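Colleague: after the sequence you'll find the predicted model.
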Amino acid sequence: MSEGHSSKAVLIAGPTASGKSALALALALNAGGVVINADSMQVYRDLRIITARPTQDEEARVPHRLYGHVDAAVNFSAGAWVSDATKVLDEVRADGRLPIFVGGTGLYFKAMTAGLSVVPPIPVEVREGVRARLEQNGVEALHAELARRDPRAAERLNLRDRTRIARALEVVEATGRSLLDWHHEGQPPLLPEGSFQAVFLAPERDELYARIDARFDAMLRAGALDEVELLAARGLDPLLPAMKAHGVPALIRHLRGELSLEEAAMIGRADTRHYAKRQFTWFRHQLPQFEWVKPEEARGWLTAAAQAAGKSG
């Protein structure tokens, strides 16, 4: 592999089920690259099937990094991912290979290309106290408390967004400062402008939604329910990110006897479609430097990107 690959990186983003992983694998095979995960749910080792992680066969064909390396009990953050990604990027560049970041988590890509705010670690007792109040008093009461202590943050949050309301309250309680203030002070980007090629796969919506539905059903046939049952048996905090992966809450309700399997699958498919819609909106507004490409045209884009990466050193 040429030393030219040590400077340029390729970023492949897109909504869930748009074919990103297959595209990254093809590029890695052709260009001697390393596939680096940029999906916030595929980091969890407990969730291989329900998050459609690359298969063991695919992982054996080219190096894959940052997949399944975090336990579901961990409240993994974008900051922790950037820290891990920084180490991996250094290793890939030292090997003279092409770094290929692939995933659908917009915040990860924004942190990588625009930097990230640095919030001090929240003491365990503060986090547990906020979550205890959330469970005891409900999200409306917690939002009202946040409105008193950090009205600017409260104004920006949906009244039912349990996770973000709890997070904003934890920060102001632990640091005495608004989460919005911390967002203005942060780390520089991992990949400065000009050091990467970035593509967003943009399938037709109807086609994408059909693929999402078909993939969710395929995941169930592949053992997703058994995987979720093992996760549920751990008795983890339902606010943890891994416990909110698309399909997981509904399948847990099925396991408890609250829903039929088909009802749970319908909810899982619908939640995933809604998430894909939000991904389109987020990337359009937050990451304009990504070039939008139809999946059937992406191979040509990647060929040009690999050539550009090879000439960059």
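Modeller: Cool, the structure landed.

Colleague: alpha carbons only for contacts and neighbour counts from here, please
Modeller: Fine.

Colleague: which residue is nearest the centroid of this protein?
Modeller: S40 (2.7 Å; C-alpha atoms, centre = their mean).

Colleague: the residue nearest to V228 when sequence neighbours are not counted: what's it in contact with?
Modeller: Closest residue in space to V228, ignoring its immediate chain neighbours: V248 at 6.4 Å, by C-alpha to C-alpha, 6 or more residues apart in numbering. By C-alpha atoms under 8 Å, 6 or more residues apart in numbering, the contact set of V248 is I50, V228, G268.

Colleague: wait, a helix at the second one?
Modeller: I take that to be V228. Yes: judged by DSSP: H, G, I helix; E, B strand; the rest coil, V228 forms part of a helix.

Colleague: that one: how many residues sit nearby?
Modeller: Other residues within reach of V228, judged by other C-alpha atoms under 10 Å, total 21.

Colleague: now the residue nearest to the centre of the chain, what's its secondary structure?
Modeller: Under three-state DSSP, S40 comes out as coil.

Colleague: how much space between it and P241?
Modeller: Going from S40 to P241 by C-alpha to C-alpha, to the nearest Å gives 8 Å.

Colleague: can you give me the buried ones in stretch 8-23?
Modeller: 8-21, 23 (16 or more other C-alpha atoms under 10 Å).

Colleague: now it: how far from the chain's centre is it?
Modeller: Distance, stretch centre to chain centre, for stretch 8-23: 12 Å (C-alpha atoms, centre = their mean, to the nearest Å).

Colleague: quick one: terminal-to-terminal distance for it?
Modeller: 18 Å.

Colleague: mind giving me the packing neighbours of the longest helix along the chain?
Modeller: The longest helix of the chain (DSSP state H) is helix 261-286. Here helix 261-286 is seen to pack against helix 106-114, helix 205-221, helix 248-255 when contacts are counted using 3 or more C-alpha pairs under 8 Å, 6 or more residues apart in numbering; DSSP states H and E.

Colleague: for comparison:
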Amino acid sequence: MTQPVRAGSAEPAALPTALIVAGPTTSGKSALALAIAERFGGTVINADAMQCYRELRVITARPTPEDEARAPHALYGVLPAAQPGHVAWWREAALAEMARSPLPILCGGTGMYLRALTQGLSALPEVAEEARAEARSLLAELGPAGLHARLHAEDAGLRPSDSQRIARAYEVWRSTGRSLVSWQREAPALPPAPYRFRAILIDPPREALRRAIEERWAAMMTGGAVEEVAELLRQGLDPALPAMRAHGVPELAAMLRGEIPEAEASRRAIANTAAYTKRQATWFRHQALVEPRSAHRIDARIAGLEQFSERNNPELFAFLHEAVDAPQHGS
């Protein structure tokens, strides 16, 4: 069932429209974004931090070559695993792709990437190389919880398990003497992107997501995930790199090293992904990407494109027609 959200809000009429399709992993974002792109003539632009990596097509469930042939796609598999992506890089790349599309459709579950477009991006300092090296060394030695304990008190809100953000907070503090949170509280260095954003937020029940995670994992295991991770490991990359922490990679890496059997690797990967989808869903419920009138919620998983019809889902289509058919660029 869909739940349109409406409230008044003023915005410049001349801005072009950009559509966001967001929600937790396995909620059906990619299928919905593709259907919208085909129906309304848009480009699906990746807003998932892990689907940016070239080597991780299977393990991150990137769109298939067949899907990519049905409508334009951008920013999928564009970075080598050895090159860490980050929010400022993604924002700049996304804006370049958006400028080339009559209807940009930003699809993904990395909330901070999407928020960097809709709300702007805070100024963050350059960090010293020695501080970055120290953070990685301590992360390897102490683990994320141990490094978290060394952070400035203002950074206490970071999750002790979020190794990437903890390392980033530590290197910022060592380089500047100020906490990451204090930098982020400053006015955005980059303003909100000049678009009229409309968002479709998919929020299925947890049980539906859990079943979908289990089904997707089984398909990955028969579809080349083990071979993909083995090839990644042959590069000898730093285990702290984001690509090395994509869901399923640490678990299959441990299996390939002979540390755990396949059944345990699968159990851990499914459990870790399920925990992540819970955090994603909570984030999207409490972090407004757009004004309430500009959002449309769907409380069921998009399991098949047969759901994408005006007869089956008139509220969604009314929302899409309002977003896509509204005057743009002052026309």
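Modeller: Sure, I can see it. Keep in mind that this is a model prediction, so the values were computed, not measured.

Colleague: what TM-score do we get after superposing?
Modeller: Superposed pair, TM-score by TM-score structural alignment, normalised by the length of the first structure: 0.89. Supporting alignment: 300 aligned residues with a C-alpha RMSD of 2.2 Å.

Colleague: follow-up on the earlier one: isn't the residue nearest to the centre of the first structure up against G106?
Modeller: No: the criterion here is C-alpha atoms under 8 Å, and S40 of the first structure misses it with G106 at 9.4 Å.

Colleague: any idea how many residues pack against E130 of the second structure?
Modeller: 12.

Colleague: quick check: the gap between the aligned partner of it in the first structure and V102 of the first structure.
Modeller: Using TM-score structural alignment as the criterion, E130 of the second structure maps onto E125 of the first structure. Counting by C-alpha to C-alpha, the gap from E125 of the first structure to V102 of the first structure is 36 Å.

Colleague: who wins for proximity to R133 of the first structure among the helices and strands packed on helix 261-286 of the first structure?
Modeller: helix 248-255 (21.4 Å; C-alpha to C-alpha).

Colleague: ok, back up a step: and the two most separated of the buried residues of stretch 8-23 of the first structure?
Modeller: Farthest pair in the buried residues of stretch 8-23 of the first structure, by C-alpha to C-alpha: K8 and A17, 26.0 Å.

Colleague: please name the nearest non-neighbouring residue to M244 of the second structure.
Modeller: P250 (6.9 Å).

Colleague: same check, this time on Q83 of the second structure
Modeller: Counting by C-alpha to C-alpha, 6+ apart, Q83 of the second structure lies nearest to L241, which is 8.0 Å off, once chain neighbours are set aside.

Colleague: any idea how far P80 of the second structure is from the one you found?
Modeller: Going from L241 of the second structure to P80 of the second structure by C-alpha to C-alpha gives 11 Å.

Colleague: before we move on, what about I20 of the second structure?
Modeller: In terms of C-alpha to C-alpha, I20 of the second structure sits 25 Å off from P80 of the second structure.

Colleague: before we move on, what about R150 of the second structure?
Modeller: 32 Å.

Colleague: show me where the stretch 51-200 of the second structure has strands.
Modeller: With strands called from DSSP state E, counting those that start in this stretch, the stretch 51-200 of the second structure shows them at 73-74, 104-108, 121-122, 188-190, 196-202.

Colleague: contacts for the third one?
Modeller: Just to be clear, that refers to strand 121-122 of the second structure. A88, R115, W183, Q184, R185, E186, A187, P188, A189, L190, P191, P192.

Colleague: try it again with 6 Å
Modeller: Outside strand 121-122 of the second structure, the residues that touch it by C-alpha atoms under 6 Å, 6 or more residues apart in numbering are Q184, P188, A189, L190.

Colleague: and I12 of the first structure, what pairs with it in the second structure?
Modeller: Checking TM-score structural alignment: I12 of the first structure goes with V21.

Colleague: which ones are touching that match?
Modeller: C107, A199, I200.

Colleague: repeat the analysis, applying 7 Å as the threshold.
Modeller: Contact analysis of V21 of the second structure by C-alpha atoms under 7 Å, 6 or more residues apart in numbering lists K29, A33, I105, L106, C107, G108, A199, I200, L201.
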